[in-house]
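# Pasted the sequence and its predicted model underneath.
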Amino acid sequence: MPESRSIPMVDLKAQYARIRVDVDAAIARVLESTAFIKGEECALLDKEFAAYCGAAAACGVANGTDALILALRAYGVGPGDEVITVANTFIATGEAILLNGARPVFVDVDEATFTLDPARLEKAITARTKVIIPVHLYGHPADMDAIAAIADRHGIPVLEDAAQAHGAQLGGRRTGTLGHAACFSFYPGKNLGAYGDAGMVVSNDREFIARVRQIANHGGGANKYDNVVLGTNSRLDTLQAAVLRVKLHHLDEWNGERRAIAQAYTKALSGVPGLVLPRERAGALSAWHLYTIRSRERDALQAHLKAEGIATAVHYPRPIHLQPAMAPAGVGPGALPVSERLSQEVLCIPLYPELPLAEAERIAGVVRTFDHAGVARA
């Protein structure tokens, strides 16, 4: 019997094989132009991705972390301010707040969707609250209607962390238009990924995007030597923009393929004792960036899958309020019980458009052979 091949978490080689001709042509076009910074592809990507989201404007930046940092700067966030977000996220969400001199205020998450729990939001708001950042984790949009209603009552802008949610929808509207502004990452493994680092800020507020663009380009004014505000260098380069423009045409198709794999997992794993499966909230359409199961025997299950050549990942093994870098937030163990419990249970199994359904079924079969009371079945 032939040996089963190893299955990775993501297969960018397989993706490249599907779009090789168009990607190679796009890269060659940039090389021939030699317009490596602020080339035509950059402006076109801004326009096309804003249109995809249904937003008025967008600004490409160097990476997703910079997108958050620059957006907060554009809101005027600084020392003495507070920014509400979640701890069940990648460290960049908290970093961006601290790097602007503000204090992160963490709110626990909804157990079913892994996203900010609106029921816990209002009591976290103070006179110092400047911005609220819900995170659309694993591709599932946060409960933006409830969050926005609370934020609007207090006059606080909502900034979406949509780093994992390209193309996700809530009530028929795409992420990028669910708050005042949104930040995206185009890290290579994302649903829409560059061939290096890249990010974007999207909004229906054109003046806000103009402020982001100015800060990202050394605070420039009328020309490159007219620096009217303190800025930085965070430009999305032309090569990345060209690659992303090619991939953007495939995003809906790829998200559909992710959805089909997620549905196959759910069908195959439903009813397994001790296993909690991800699900979409009513009215939400996940981008299915990750398929994240939960088990109290997570570490043993991960080892069981590894022994069968199946890659997995834990997003995230420690909620960021417990990271030493977040000490200025002043939040200790036990403060966010749902986030802390999830960090001990979550496990992401392979999910990418090129994953054959037969291999998804194989993965599900290996998960089923594990006894979630702690003993692998024979």
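Done, it's in. Numbers count the residues shown, from 1 in each chain.

# drop to CA atoms for contacts and neighbour counts, all remaining ones
OK.

# Surely F184 is in a strand?
Yes: counting by DSSP: H, G, I helix; E, B strand; the rest coil, F184 is part of a strand.

# That one: what's it in contact with?
Neighbour list for F184: 64, 67, 161-166, 199-201 [criterion: CA atoms under 8 Å, 6 or more residues apart in numbering].

# Nearest to P8 among the residues you listed?
Q164 (18.6 Å; CA to CA).

# in which helix or strand would I find that closest one?
Per DSSP states H and E: Q164 is located in neither a helix nor a strand.

# pretty sure it contacts L192?
No: with contact defined as CA atoms under 8 Å, Q164 does not reach L192; the gap is 9.0 Å.

# where exactly do the helices run in the stretch 1-150 of the chain?
12-33, 40-53, 64-74, 91-99, 144-154 (DSSP state H, counting those that start in this stretch).

# To G332, which of those lies closest?
The nearest among the helices of the stretch 1-150 of the chain, by CA to CA, is helix 91-99 at 14.9 Å.

# try this one side by side with the last:
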Amino acid sequence: MMEFRDLKTQYQKYKQEIDSAIQEVLTKANFIGGTEVKELEEQLAEFVGVNHCITCANGTDALNLVMMAWDIKAGDAVFVPDFTFFSTGEMVSFRGATPVFVDVDRETFNIDTAKLERAIRKTVEEGKLTPKAVIPVDLFGLPADYHEIERIAKKFNLFVLEDGAQGFGGNINGKRACSFGDAATTSFFPAKPLGCYGDGGAIFTNDDELAALLKSLKIHGKGENKYDNVRIGVNSRLDTVQAAILKVKLKAFIDHELKAVNQIQHLYNEKLTGIVEIPFIPDGYYSSFAQYTIKLKNKEQRDGLQAKLNEHGIPSMIYYLKPMHKQEAFSNLEAESKDFEITNELCDIVLSLPMHPYLSEDDVNRICEVAKG
């Protein structure tokens, strides 16, 4: 069976380096806050091009920590794309605030900036909630339209929190994902562009005061030390073992993996153009291809192709089966389906094909032959 995201081959290629890195942590027995964590944070900040990287336990915690630092709370509105993973909106509600879902652009899958501005204006006019922030998502590896998002946010005095859980490694005209907005987060979930061997996350910012506050909040609101608690915080740390693994994998990611997935998407594009709708990458944008997501004509065709791929031992995934506004957890929110026409359609027609740096040209050919049918 072909792998959807081949972590086994990646491990075999870097087995010696990864095993050695893990063994060193075991030998030193400094499992929490070891030197590898600080070294990784420095390397990540340098790669992204920001002053601060603060690691934490996972990408969901990363979102929550930033919103804690910004004191986002009940009565606040936070604008979130309707077509994304649950945690982006979940953490808004977890803070007591209200997520306001916004439809996405059909070509890029990312938040529709014209609809974003309309949603903000509508919220202001209704006067029930105070607009506080927008959380754009870099879906499937492609950065959102930050030039326009930041312009809109400035007009309405909103924070911008880039959800780069899937976008790490992408860029816009050379400016890297996780360097946009007032702060950004990413996830090191194993299947992400840069993944560890468990859960992990990070926050990126150029704001010195925010970085200092986040470092306190992630360790029980610590002051001078962990037994000096100056505020209510949480416990959200990246383990030293995961940091050691990520240091090895970051080097591989920079050296060849990012380039490899982009070469693979070109192979896919050559063979699938005219057969299905291939991913759209705007001029000046570079995707890290967390997923290679195609669009079919309708749900029947999508489901049929997925079944046919499965018969040939080829895995595929549907991201996402259900829009945010239709999730039961958000059923208390007012949302009209007509406001989410694009997301509603995408949930019926998208299909993600195997995508990772170790996919061979033969594998791509095999997948495309089945798709052509």
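Received it, and whenever you're ready, just let me know what you need. The model shown is predicted, which means the values in this text are computed figures rather than measured ones.

# Next, the TM-score between them, please.
For this chain pair, the superposition-based TM-score is 0.95 by TM-score structural alignment, normalised by the length of structure 2; 362 aligned residues with a CA RMSD of 1.0 Å.

# before we move on, the earlier item: using a markdown table, lay out the contacts of F184 of structure 1 together with neighbour count and distance to G256 of structure 1.
A markdown table is the format used below for the contacts of F184 of structure 1 (neighbours: other CA atoms under 10 Å; distance: CA to CA, whole Å):
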| residue | neighbour count | distance to G256 of structure 1 |
| --- | --- | --- |
| G64 | 25 | 24 |
| A67 | 29 | 27 |
| D161 | 32 | 22 |
| A162 | 29 | 18 |
| A163 | 30 | 18 |
| Q164 | 28 | 15 |
| A165 | 31 | 13 |
| H166 | 31 | 12 |
| G199 | 27 | 23 |
| M200 | 30 | 23 |
| V201 | 31 | 24 |
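
# Among these, which one lies nearest to D299 of structure 1?
Looking across the contacts of F184 of structure 1 and measuring by CA to CA, the closest to D299 of structure 1 is Q164, at 24.0 Å.

# Relative to the whole chain's centre, how far out is the helix or strand harbouring R294 of structure 1?
Using DSSP H and E, R294 of structure 1 maps to strand 291-295. Centroid displacement of strand 291-295 of structure 1 relative to its chain, using CA atoms, centre = their mean, to the nearest Å, is 17 Å.

# re the thing from before, select, out of the helices of the stretch 1-150 of structure 1, the one closest to H321 of structure 1.
Comparing the helices of the stretch 1-150 of structure 1 under CA to CA, the one sitting nearest is helix 91-99, at 8.5 Å.

# Onto which residues of structure 2 does the closest one map?
With TM-score structural alignment applied, helix 91-99 of structure 1 matches the range 86-94 in structure 2.

# Quick one: the strands in structure 2, in order.
52-56, 76-81, 98-102, 130-134, 159-163, 171-172, 175-176, 183-187, 201-205, 285-286, 292-295, 350-353 (DSSP state E).

# Who are the packing partners of the longest one?
I take that to be strand 76-81 of structure 2. On a contact count with 3 or more CA pairs under 8 Å, 6 or more residues apart in numbering; DSSP states H and E, strand 76-81 of structure 2 meets helix 87-94, strand 98-102, helix 113-126, strand 130-134.

# Following superposition onto structure 1, what is the mean distance for that strand?
In the superposition against structure 1, strand 76-81 of structure 2 averages 0.6 Å from its aligned positions (mean CA distance after the TM-score superposition for structure 1).

# for the third one, same thing?
For strand 98-102 of structure 2, the mean deviation from structure 1 after alignment is 0.5 Å (mean CA distance after the TM-score superposition for structure 1).

# Quick one: distance of that strand to the chain centre.
Using CA atoms, centre = their mean, the offset of strand 98-102 of structure 2 from its chain centre is 18 Å.

# can you check the first one too?
Averaging C-alpha positions (CA atoms, centre = their mean) puts strand 52-56 of structure 2 15 Å from its chain's average.

# Relative to structure 1, which residues correspond to it?
Strand 52-56 of structure 2 maps onto residues 57-61 of structure 1, going by TM-score structural alignment.

# which residues make contact with the matching stretch from outside it?
Residues contacting stretch 57-61 of structure 1 (CA under 8 Å, 6+ apart): 42, 45-47, 49-51, 67, 198-206, 209, 212-213, 216, 234-236.

# and if we set it to 7 Å?
46-47, 50, 67, 198-204, 206, 209, 213, 216, 234-236 (CA atoms under 7 Å, 6 or more residues apart in numbering).

# Next, work out how far apart the equivalent of R368 of structure 1 over in structure 2 and N365 of structure 2 are.
Under the alignment (TM-score structural alignment), R368 of structure 1 pairs with K372 in structure 2. Noted for K372 of structure 2: a distance of 10 Å to N365 of structure 2, by CA to CA, to the nearest Å.
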